[in-house]
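I would like the atomic coordinates for the input below:
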Amino acid sequence: MPVSATVLVYGARSALNVSQSVPLLHSLRQQQQCQSLRNNDDALTATRVGSFRLIHTYAQIQDAIHGIIDLPSYIQEITQHLYFQRLKKVFQLGLLPLSVKPGANHTRFEHCIGTFKSAQDQLNALLRNSNYEYELPDWCRKSVEIAALLHDIGHGPFSHTWEHVCEGQFNHEKNSEACVDRVFSDARDNELVALRDDHNGRGVNLIKALILGDRSKLNYVMMQHAYIFDIVHNKVCGLDVDKWDYLRRDNHYLQVLSADEMDFDEVFLNARIAPDGQRIEYRYEDYHKIWLLYLARHRLHLEAYQLPKVLLCNDIFGEIVRRQQPHLLDVNAESDPEEWLRLNDERVLEQITNDTEAQYLRATERIEEANEGRLVRRRISGPGEDMNSNKVYAFYGNPSLRRDIFLQENQQQSTIIEKYFKLK
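A predicted model of the protein is given here:
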């Protein structure tokens, strides 16, 4: 490591505010303490976590997936913003670490940092693999990297679980737009100020459009560089750096899939810019690795994300919040920015801990499968459904090198999850 480098261990948790006597928060504290130990390294820490003093040109962070990640000063400023720091108290996998998989206690903070690095890796690969005549302007590259960093800044407590709690009335991507506006309104670094103010704020406009994956949100036309919309939130074929990071990160902690089953990095590292600059093209010989990616995603849904007990805990949690604290459902970064800052996993659990059914969230062994009782029913799409028609992918190279994919019957159709549980 260079002598001049400063290492900021952003993953460490700050002290919790809630009384140790609150039993529902006990499991959450244990998860956060484990997370803090996993990320904290006193020998490397040079700046207090949460400090807003920007005295370093760059910093480095040790990440479980990417190793050491360099953070330039303008990225440091974003990661030290209170809205971004809030993500340390939002579990990536919702209630899963409290209910079934205690080791999978990583946070949206870590995933966002990792997605930033994944965007850098793909941009570098595109530059390396392409013979494209138009160089991506520096402000565009920074916008892509920042969009990757901030793509999940609008997530509610327990991540996607909160959208279930709000019964579809909350959208974390739309909420991220308001969070991005707040981060940039507070910006001091010259690089961030330029993205906000130069050319009628074209940088911030691009960042928000990239997060939404919606070119129509731009106030201008991306003539030669429309391909960047395939990087952060790819609405055309679904291959983006968000998936690339969360599949690797989630499986690292869940340990569901082998290295061979996760062998799809080359999909992104071998990609290139299409000759017209409108799309990202993938190699024909990596076609089967695209299939591996969607198969991995399906397996994680079946064996972790949508385990029946997890789904029941989500239902119980949602019912309690709607019953005990319905006002929380209306909190977002646009309407109540200060209240939004305080809305995290810990605070919501604190506010519902006295509900009679909250006991099942802290003692899931009291939830047992049965022949009747509480029904959990979900549909999980098959990987053959998730991997869209060949027409949405752009390929390059030798078509004869493409391997055919032979789908088993259960991979072409949805899996129906249907279980009964009793609460002891």
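
use CA for all of it now, contacts and neighbours both
Will do.

and the helices in the stretch 51-200 of the chain?
73-79, 82-85, 96-99, 108-129, 138-150, 160-165, 172-185, 190-197 (DSSP state H, counting those that start in this stretch).

among the ones you listed, which comes closest to Ala64?
Minimum separation from Ala64 across the helices of the stretch 51-200 of the chain (Cα to Cα) falls at helix 108-129, 8.9 Å.

buried sites along the closest one?
Neighbour-count burial for helix 108-129 flags 108-120, 122-123, 125-126 (criterion: 16 or more other Cα atoms under 10 Å).

and the residue nearest in space to the middle of the chain, what does it touch?
Central residue check for the chain by Cα atoms, centre = their mean: the C-alpha nearest the mean position is that of His111, 5.0 Å away. Residues in contact with His111 (Cα atoms under 8 Å, 6 or more residues apart in numbering) are Gln92, Asp245, Tyr246, Arg249.

now, among those, which is nearest to His225?
Asp245 (23.2 Å).

here is a second sequence; please produce its structure as well for comparison:
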Amino acid sequence: KHVLDNVHGNIYLDPLSLKFVDTEQFQRLRDLKQLGFAYMVYPGAVHSRFEHSLGVYWLAGEAINRLKTYQGLELDIDNFDIETVQLSGLLHDFGHGPFSHTFERGFIPRVCNGLEWSHEEMSLKMMDYVVDEHNIDILPECHKKVKEMIVASERGKSKSSKEKLFLYDIVANGRNGIDVDKFDYIVRDSRACGIGCSFPFQRVLETMRVIDDELCYRAKEYLTVYKLFATRADLHRTVYMHAKVKAIELMFVDALTMANDALKISSYVHDPAEYWKLDDTILKTIETSSSSDLKESRDLVRRIRRRDLYQFCNEFAVPKDKLEHFKKITAQDIVCSQNSSRPKLNVEDVVVSNVSIDLTNGRNNPLESISFFKDYDSNEKFKIKDDLVSHLLPASYQDMIVRVYSKKPHLVEAVSEAFENLQVKTYGMKT
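Next up is the predicted model:
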């Protein structure tokens, strides 16, 4: 079966993958927006986790098949390897919740204090559930390897095989961050938002090869590889972490938290048989409910609809020399810094968003963990120091931005002033 995708063209689904796609659990991904609430600022950003998952499936197949064409005998790549890599690409986001990362990073920590929960781990549970529920005939070894590949980027995850470790880096690369998941969402998200994309992922796909069980890249493509990380950081800065988008996300998390007792949303995250029923339509469920238990939550959702948002007050970029020991700013910190002549602020009047934007490796240069090769006749891999390539590359690889919002319009000035007082007290300067 083939599907016409607006990024990659015709995507051909193999029989095993199609068995997963044709389930109500996988079709649920159509009702999860890839970029959460970004569509409230970028109207075109209404694409779903469904099409992204198909895109990653396709690129995973392109990557492994290319390696098989040029190094198949040397690497002993077989059909089993191709099937597992493609299936891990298809199912890597199977466990995302309503409005994607907002649910995982905003709602879950609020209502499930101390719970270590991730959409990757939920993807594994969803896969197990769907295999059992729909009696999908999959080899136990394939099932096991697909699950390992989905969480391959998480630290401390063991792999059952000590051979062909490069296969684990195609979809979720924990070694250096270059993977087909990023290839797809960078191009797809840029196109949907209408902001253009200068990262040519095809060049990276075409020039990669395996040396010593590691995916390596041609040295002359150093700046192309750098562009992957730079483009991703730009998307975070201009789209994913847009000040208005964050304001709406903060309101949604508050609304979902208020609705949790009535709707028992948090109880769904432990059981895949219930979890798959959660999707973005929960917003409409709250908005159209007549239940008195949901009044507070409903009022907040309607504020989002009417663009009566939490008011952005100001933001501050943490100085580079303070990043290492930075402690997240809280609403309490803002309230404690207020001027007594202003209206009295309460913690519940203020929201703080501590936004970290980096090149995938925190304060470190991600290219330092990437291996390169000189040309296709060479079997030697090596690292490249960025100062040998260009002096225009950044000297710092992470931004930490503190943003402050007021929940009530009439308190904007008081919150802004308190935030400036905190900046002066903490860093000796203000924005």
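
on that earlier part again, a markdown table for the helices of the stretch 51-200 of structure 1, including distance to Leu210 of structure 1?
As requested, the helices of the stretch 51-200 of structure 1 are exported to a markdown table (distance: least, Cα to Cα, whole Å):
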| stretch | distance to Leu210 of structure 1 |
| --- | --- |
| helix 73-79 | 17 |
| helix 82-85 | 18 |
| helix 96-99 | 29 |
| helix 108-129 | 12 |
| helix 138-150 | 6 |
| helix 160-165 | 20 |
| helix 172-185 | 10 |
| helix 190-197 | 14 |
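
quick one: the strands in structure 1?
58-63, 67-72, 272-273, 280-283, 367-370, 374-380, 395-396, 415-423 (DSSP state E).

mean offset of the last one relative to structure 2 (after superposition)
To tie it back to what came earlier, the one meant is strand 415-423 of structure 1. Overlaying structure 2 shows strand 415-423 of structure 1 at a mean distance of 3.9 Å from the equivalent residues (mean Cα distance after the TM-score superposition for structure 1).

and Arg297 of structure 1, what pairs with it in structure 2?
Taking TM-score structural alignment, the alignment pairs Arg297 of structure 1 with Arg232 from structure 2.

give the contact list for the closest residue in space to its match that isn't next to it in sequence.
Excluding its sequence neighbours, the residue lying closest to Arg232 of structure 2 (Cα to Cα, 6 or more residues apart in numbering) is Ile186, at 6.4 Å. Counting by Cα under 8 Å, 6+ apart, Ile186 of structure 2 makes contact with Cys197, Thr231, Arg232, Leu235.

swap in 10 Å and give it another go.
Val180, Gly196, Cys197, Ser198, Phe199, Phe201, Leu228, Phe229, Thr231, Arg232, Asp234, Leu235 (Cα atoms under 10 Å, 6 or more residues apart in numbering).

before we move on, back to that, now for the match of Arg297 of structure 1, how many residues are close by?
If you count neighbours by other Cα atoms under 10 Å, Arg232 of structure 2 ends up with 23.

next: Arg215 of structure 1.
Arg215 of structure 1: 16 surrounding residues under other Cα under 10 Å.

that one is in contact with His225, isn't it?
No: here Arg215 of structure 1 lies out of contact with His225, judged by Cα atoms under 10 Å, at a distance of 11.3 Å.

any idea how far Ser267 of structure 2 is from the residue mapped onto Asn124 of structure 1 from structure 2?
The alignment partner of Asn124 of structure 1 in structure 2, by TM-score structural alignment, is Asn65. According to Cα to Cα, to the nearest Å, Asn65 of structure 2 stands 41 Å off from Ser267 of structure 2.

also Pro140 of structure 2?
Computed as Cα to Cα, the Pro140 of structure 2 to Ser267 of structure 2 distance reads 29 Å.

kindly report the same for His2 of structure 2.
To Ser267 of structure 2, His2 of structure 2 is 37 Å away according to Cα to Cα.

more neighbours, the two?
When His2 of structure 2 and Ser267 are compared for neighbours, Ser267 comes out ahead with 14 against 11, by other Cα under 10 Å.
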